[in-house]
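>>> Have a look at this prediction, sequence included:
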Amino acid sequence: MRALVTGGAGFIGSHLVEALVARGDQVRVLDNFSTGRWENLAGVAHRVEVLEGEVTDPTLVARAVDGVDLIFHLAAIASVQASVEDPVLVHRVNVEGTLCLLEAARRQGVKRFVFPSSAAVYGDHTALPLAEELPTRSLSPYAASKVAGEAYGRAYWASYGVPVVILRYFNVYGPRQDPTSPYSGVISIFADRMRRGEPPVVFGDGRQTRDFLYVRDVVRATLLAGEQEAAVGKTFNVAGGRETSVLQLVETFNRVLNTRLSPTFAPPRPGEVRRSRADVSRARAVLGWETTTPLIEGLTALVKEMGDDGG
């Protein structure tokens, strides 16, 4: 198969590219390298085609989509905080970019369009676990951009028959997530600080919860979304199905690192949800997928890889 991965030099995208190459696909990457890194593709650079540019550029997108069977559209500004700071830019990239890809996919006649959305679309729902049928509640421009992307995906499936699958990623962590970015995930930031003996900074009281999952589990779900015919036109939670508080995360890191660091506290950040835990029964039933990496195992692997890389 011939696959396009937008955002393929990024954190999740580069792991997906490696998996596609490993199974024998011909892979093309479209990335603007604003957060993606060339070194993320170092292991497969000789086996992938890389186009550098914007997903909002129709000419470049048409070139990227030409001849491909599968599109995995991971390119996005994936940050609540960044969206609060610059909602117009996030709309342009996340919404207009998605529409640009969908239109190119329609013209190309692709066999599958996988669109990773986000748990942020659920907002402050308190009826846990969060099921895909719940109405969306956008608490940030980022969440709104993902709701809009989902809506366009469903519209292109209903109107033109573009075979779209929507995946709602929850809190993904693992190697290549940049801990130096203020928009990075809490796990990579905590790992970086606590490995250096510095206390983690907790926003709010630390009792807010997230549903964490390891990046390689996410890649497996994403590949299955590109394969299973029964997945077309559907939306799936991609999550561990377990609720972990930020304070529990600190405790688990202390176990992994054999430290006794206590967090420092800062004011809560706007637009962040209080609790999060997914219902993953649909992904299990339709995709045949569930996570296989316990949190402590994933954190241990992450810390080891950061050490091996000299980070």
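Received, thanks. Only a predicted model underlies this, so the values are computations on that prediction, with no experimental measurement involved.

>>> use CA for all of it now, contacts and neighbours both
OK.

>>> Can you tell me the SS state at G24?
The three-state label for G24, taken from DSSP: H, G, I helix; E, B strand; the rest coil, comes out as coil.

>>> Excluding chain neighbours, give the residue nearest to it in space.
M1 (7.8 Å; CA to CA, 6 or more residues apart in numbering).

>>> do D205 as well
Per CA to CA, 6+ apart, closest to D205 is F265, 7.1 Å.

>>> all helices of the stretch 1-150 of the chain, in order?
In the stretch 1-150 of the chain, the segments counted as helices under DSSP state H, counting those that start in this stretch are 11-22, 58-65, 80-85, 87-91, 97-108, 141-160.

>>> ok, R269 - contacts?
By CA atoms under 8 Å, 6 or more residues apart in numbering, the residues touching R269 are Q81, F203, G204.

>>> go again using 7 Å as the cut-off
Residues in contact with R269 (CA atoms under 7 Å, 6 or more residues apart in numbering) are F203.

>>> Double-check that it belongs to a helix.
No - R269 sits outside any helix when classified using three-state DSSP, being coil.

>>> Look up how far P199 lies from it.
Distance, R269 to P199, by CA to CA, to the nearest Å: 19 Å.

>>> Same question for V232.
Per CA to CA, V232 is found 45 Å from P199.

>>> Those two: which is more packed in?
V232 (21 against 17; other CA atoms under 10 Å).

>>> Might one say that that one is in contact with V165?
Yes - with contact defined as CA atoms under 7 Å, V232 and V165 form a contacting pair (5.2 Å).

>>> A155: neighbouring residues, count only.
16.

>>> On the three-state scheme, the residue nearest to D205 is what?
Relying on three-state DSSP, one would call F265 strand.

>>> Just confirm F212 contacts N171, I think it does.
Yes - between F212 and N171 there is a contact at 4.6 Å, judged by CA under 7 Å.

>>> In addition, the following structure is provided for comparison:
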Amino acid sequence: MSQTLLVTGGAGFVGSNLIKALLTDFPAAAIVSLDNYFTGRPENHVNDPRVSYVDGSTVDVAKVWAERGLPSPEIVFHLGEYSRIVQSFDDHDLTWEFNLLGTMEVVKFASANGSKLIYAGSSSKFGNDGQDENLNPYAWTKAKNIEYIKNYSSWYGLDYAITYFYNVYGPGQITSGRYATVIGIFENCYRHGKPLPVVSPGTQTRDFTHVDDIVRGIVLVAQKGSGDGYLLGTGREWPLLEVAKLFRTDYVMIPALRGERVRGQADTSKAGELGWHPTRQLDEYVATFVATHEPVRGAGDPNH
């Protein structure tokens, strides 16, 4: 039986990798990506006739779906939100629109169509006895969305499962500009022969998870999971200075950034109950990257 799957943010880093996995794991499915291309890119499109790409806002998801006469999706993978911590202070209005208004409409859409909602929560809500969710507009909106989804389910019977990503890295990550990831920035600076910028004090930790493991976890949760609490990480804390030293090049300390947490480490026990376990390790990934990339000395500013 054919299926229709919706991936919001399908032209983004994680979304595009997810679509590739869905093509294999759901061989009879037609996949629709809804992306506003804020950080998504056309070059991330998967060239397959089963995938269609719609340029639009999640706020308008019901309208977009109706205009195209698409069948109700069996599963809605909701990844299309604003997803940067420090920048969310300056992008407050965008964070509110993408994360609160957009997600409200996606939740309503999934419920109205009898779809299972797979929500990409943020690990930023954990830590410090739950107080870290108040550190910045991004973390706060993501935490409020969790409350909304759980309440909506009890009010209206929404079928859902919530995953949490821990510092995703890998092929297709953003490597430059305001929305680049940590590993992406390090890779870009390494390529250009520039010192890696390490946020002070450098002892703060993150749990870095390869995008292949993240995608495999999302699919598994969609197939077998229910409810809240599927944390997708390796369970290992990496101090940022130690990560920079993996690249075996120069680094420079930069001032601490507003709104960032001190520690990050996933408790993967609930995801493990579904049979999910991380298979990729950061140090091995970086070692391969360094071995296969020669720095270009004297190149321009890698951040522009």
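Cool, got the structure. All values derive from a computational prediction rather than experimental measurement.

>>> Send over the TM-score of the superposed chains.
The TM-score (TM-score structural alignment, normalised by the length of the second structure) is 0.89; 289 aligned residues with a CA RMSD of 2.1 Å.

>>> F212 and N171 of the first structure: which has the busier surroundings?
Neighbours around F212 of the first structure and N171, counted as other CA under 10 Å, are more numerous at F212. The numbers are 26 against 22.

>>> what lines up against P182 of the first structure once you look at the second structure?
Aligned counterpart of P182 of the first structure in the second structure: R178 (TM-score structural alignment).

>>> How about R207 of the first structure?
Matched by TM-score structural alignment, R207 of the first structure corresponds to T203 in the second structure.

>>> Give me the most central residue, the first structure.
The first structure has Y169 as the residue nearest its centroid, 5.4 Å off, counting by CA atoms, centre = their mean.

>>> Now do the contacts for the equivalent of S88 of the second structure over in the first structure.
Counting by TM-score structural alignment, S88 of the second structure corresponds to S83 in the first structure. By CA under 7 Å, 6+ apart, the contact set of S83 of the first structure is V90, P141, Y142.

>>> Among those, which one is most surrounded by other residues?
Highest neighbour count within those: Y142, with 29 neighbours (other CA under 10 Å).

>>> Now for D35 of the second structure, how many residues are close by?
Number of residues near D35 of the second structure (other CA under 10 Å) recorded here: 25.

>>> Distance check, it against R248 of the second structure.
Distance from D35 of the second structure to R248 of the second structure, by CA to CA: 37 Å.

>>> can you check G264 of the second structure too?
G264 of the second structure is 24 Å from R248 of the second structure, by CA to CA.

>>> ok, the two, which is more surrounded?
Neighbours per residue (other CA under 10 Å) separate G264 of the second structure from R248, with G264 holding more: 22 against 12.

>>> Give me the secondary structure label for the more buried one.
Applying three-state DSSP: G264 of the second structure is coil.

>>> OK, contacts around the counterpart of it in the first structure?
Aligning on TM-score structural alignment places G264 of the second structure opposite S276 in the first structure. By CA under 7 Å, 6+ apart, the contact list for S276 of the first structure reads T209, R210, D211, E243.

>>> Could you rerun that using 6 Å?
Going by CA atoms under 6 Å, 6 or more residues apart in numbering, S276 of the first structure touches T209, R210, D211.

>>> that older thread, among the contacts of S83 of the first structure, which one sits closest to V61 of the first structure?
Among those, V90 lies closest to V61 of the first structure (CA to CA), at 18.2 Å.

>>> Quick check: the closest one vs K146 of the first structure, distance?
10 Å.

>>> Quick one: map the residue nearest to D205 of the first structure onto the second structure.
Under TM-score structural alignment, F265 of the first structure pairs with M253 in the second structure.

>>> and V218 of the first structure, what pairs with it in the second structure?
Using TM-score structural alignment, V218 of the first structure pairs with I214 in the second structure.

>>> Give the burial count for its match, as a bare number.
A count of nearby residues for I214 of the second structure, using other CA under 10 Å, gives 27.

>>> that's a strand at it, yeah?
No - counting by three-state DSSP, I214 of the second structure is not part of a strand but helix.

>>> gap between the equivalent of V32 of the second structure over in the first structure and V21 of the first structure?
Correspondence of V32 of the second structure to the first structure, assessed by TM-score structural alignment: R28. R28 of the first structure sits 10 Å away from V21 of the first structure, going by CA to CA.

>>> And the two? Which one has more around it.
For R28 of the first structure versus V21, neighbours defined as other CA under 10 Å are more numerous around R28 (21 against 15).

>>> hey, what's in contact with both of R28 and V21 of the first structure?
With CA under 6 Å, 6+ apart as the test, R28 of the first structure and V21 reach no residue in common.

>>> which residues touch the closest residue in space to V21 of the first structure that isn't next to it in sequence?
Leaving out its chain neighbours, the residue that sits closest to V21 of the first structure by CA to CA, 6+ apart is V27, at 6.7 Å. Counting by CA under 6 Å, 6+ apart, V27 of the first structure makes contact with R2, A3, L4, V48.

>>> list the contacts for the equivalent of the third one over in the second structure?
In other words, L4 of the first structure. Matched by TM-score structural alignment, L4 of the first structure corresponds to L6 in the second structure. Applying CA under 6 Å, 6+ apart, we find L6 of the second structure in contact with I31, V32, S33, V76.

>>> Any figure for the gap between the aligned partner of Y156 of the second structure in the first structure and A225 of the first structure?
Matched across to the first structure, Y156 of the second structure falls on Y160, judged by TM-score structural alignment. Computed as CA to CA, the Y160 of the first structure to A225 of the first structure distance reads 19 Å.

>>> the more surrounded of those two?
A225 (29 against 13).

>>> now that one: how far from V165 of the first structure?
Separation of A225 of the first structure from V165 of the first structure (CA to CA): 6 Å.
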